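> heads up, no residue letters with this:
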């Protein structure tokens, strides 16, 4: 086959199906290169053995196939158990607080005029224009013992409680409260934006019809708005809960070493302890802990949608 005929066939393929196939294949190639391949490397490393070499792991020796001791330590070492529980607990609390704060804000965004809506949406995403690390440092200054924020809260607390229970300052830094507070501040936009995208699509005439039939505003919200906004709630909760579970910067800067979170444990295992296989095992277990329930939910949710479509037809 001549070069000109090959070029003609190639141009013909691009003109018909080539660009469509390339467009469809691009995200899959991206996921394979930057998610699947690194995950396979980390998983393989989790079955290696720690060595004093560079890199600090190897395969073979006493465990010629794979070393599962690291996964056994996850269930026997108190450090990892407490880290997982602290991470899941803090992430759950932060997600619930983001939902409680973000839902009214997202609902309010759908009720204002279009001009004000654009301004308020810009204010929601405005924190992203500033460095994440800089914002955490700002909260460290606010929660310091001599900051105006701490003095304001201390004054309010001392005004409420009896004089014998008065405090010089409220200890906020290096506590679980500080981790949850900064996490809520950092991830609140990730809750507001999916909720707004969902609530903005709802048909307002459904609320009007319910009120015409005698429902009170709270009943309209409970029976109409809230059920229809469940997809937005789930999307926002996942966008907050998953990164908050593996957060590293926030617990490292404002958290306490007595209440370790799993992101900091992984970092310490890689950097300080130089135990790459153990760190990889912790990371793989965290990923499975977050992804497997999501996959199960997606599977059953898809089954429920298929069942509802069959019943509708």
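Alright, I've got the coordinates. As the structure is a prediction and not an experimental result, all values here were calculated from the model.

> Every contact and neighbour count from this point should use C-alpha atoms.
Noted.

> Around residue 227, how many other residues sit close by?
11 (other CA atoms under 10 Å).

> likewise residue 293?
By other CA under 10 Å, 11 other residues sit near residue 293.

> Going by secondary structure, it is in what exactly?
Here residue 293 sits within helix 276-312, counting by DSSP states H and E.

> what helices or strands is that helix leaning on?
Under the contact definition 3 or more CA pairs under 8 Å, 6 or more residues apart in numbering; DSSP states H and E, helix 276-312 sits against helix 37-46, strand 49-50, helix 69-76, helix 262-271.

> next, the one to line up against it:
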């Protein structure tokens, strides 16, 4: 019996759709329902319909503030480091060295993020970089358990996720466009701004969104390098669900975080459309 195109589409999308509904839509719906409830007498969840949990979000404003400041800052810092590195490897390094250098970028992923965070605890602790700076007469510095330590940790941990989308965009760049720009008298900086950068923006956007979305829910790095003094929404959620057992308030915070992410994704989609228009303009030059 022949299968129509529509039936074939449903057969292909059905398993993935069921998986998506079971592991994403239903848990989010459950969290949304919990967010309108109340904390039980011994913790957990008590059915109700109230907006009190959302009205109480201000009590955890510090967690939102740290997340909304350090997540974009970490994304921008990773971008500023990853883009020159990707540009150099994609357009300036010969093929015989490129593979080796890319492997060196991947090497940190071969080690657990937990071990890497412990390494940064030592480097930023009293016997690490601060002691070295003090021995050089540069004064006493406290680096561990500060926003700077958390920023260093998230940039180090998420740099490869920013690097590879940008590298792929630059590696696929048609070198003839750069040659044409040079033949038309454009200096290198102008060729970069008008040709290389616009054509690599999809990779920049992809890497930035990957890093930013993951940082919004980050828990381990702030917990270890922040020492309980610099905590994200993820740390607050762990406290509310596992320690305070205030599932209703924790659900309200989670729903708010998801709403922020939906807003970011919406802006991201608009940004992609502008990128497409910019690429078309470059193609018409």
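Perfect, thanks for sending it. In this text, all values refer to a predicted model and were calculated from it rather than measured experimentally.

> ok, back up a step: looking at the helices and strands packed on helix 276-312 of the first structure, which is nearest to residue 123 of the first structure?
The closest approach between residue 123 of the first structure and any of those, judged by CA to CA, belongs to helix 262-271 at 29.5 Å.

> That closest one: average distance to aligned residues in the second structure?
Its matched residues in the second structure lie on average 0.9 Å from helix 262-271 of the first structure after superposition (mean CA distance after the TM-score superposition for the first structure).

> residue ranges of the strands in the stretch 51-200 of the first structure, please?
According to DSSP state E, counting those that start in this stretch, the stretch 51-200 of the first structure carries its strands in the segments 57-58.

> quick one, helices of the stretch 1-150 of the second structure?
Under the criterion DSSP state H, counting those that start in this stretch, the stretch 1-150 of the second structure contains helices at 5-20, 26-35, 52-55, 61-91, 95-106, 113-124, 129-135, 147-171.

> before we move on, the earlier item: just how off-centre is the helix holding residue 293 of the first structure within its chain?
Distance of helix 276-312 of the first structure from the chain centroid (CA atoms, centre = their mean, to the nearest Å) equals 15 Å.

> So which of the helices and strands packed on helix 276-312 of the first structure is the most surrounded?
Mean neighbour count (mean count of other CA atoms under 10 Å) peaks for strand 49-50 among these, with a mean of 22.

> Where in the second structure does that strand fall?
Mapped onto the second structure using TM-score structural alignment, strand 49-50 of the first structure spans residues 38-39.

> same thing with stretch 129-136 of the first structure?
Using TM-score structural alignment, stretch 129-136 of the first structure pairs with 110-117 in the second structure.

> Report the buried residues of that stretch.
Across stretch 110-117 of the second structure, burial judged by 16 or more other CA atoms under 10 Å covers 113, 116-117.

> list the contacts for the counterpart of residue 200 of the second structure in the first structure?
If you follow residue 200 of the second structure across to the first structure using TM-score structural alignment, you land on residue 229. Contact analysis of residue 229 of the first structure by CA atoms under 8 Å, 6 or more residues apart in numbering lists 195, 198-199.

> The same query, at a cut-off of 6 Å, please.
Going by CA atoms under 6 Å, 6 or more residues apart in numbering, residue 229 of the first structure touches no other residue.

> hang on, the earlier thing: would you mind listing the buried residues in the helix holding residue 293 of the first structure?
Per 16+ other CA under 10 Å, helix 276-312 of the first structure contains these buried residues: 276-286, 290.

> count of residues packed around the counterpart of residue 107 of the first structure in the second structure?
Aligned by TM-score structural alignment, residue 107 of the first structure pairs with residue 87 of the second structure. Other residues near residue 87 of the second structure number 19, with proximity taken as other CA under 10 Å.
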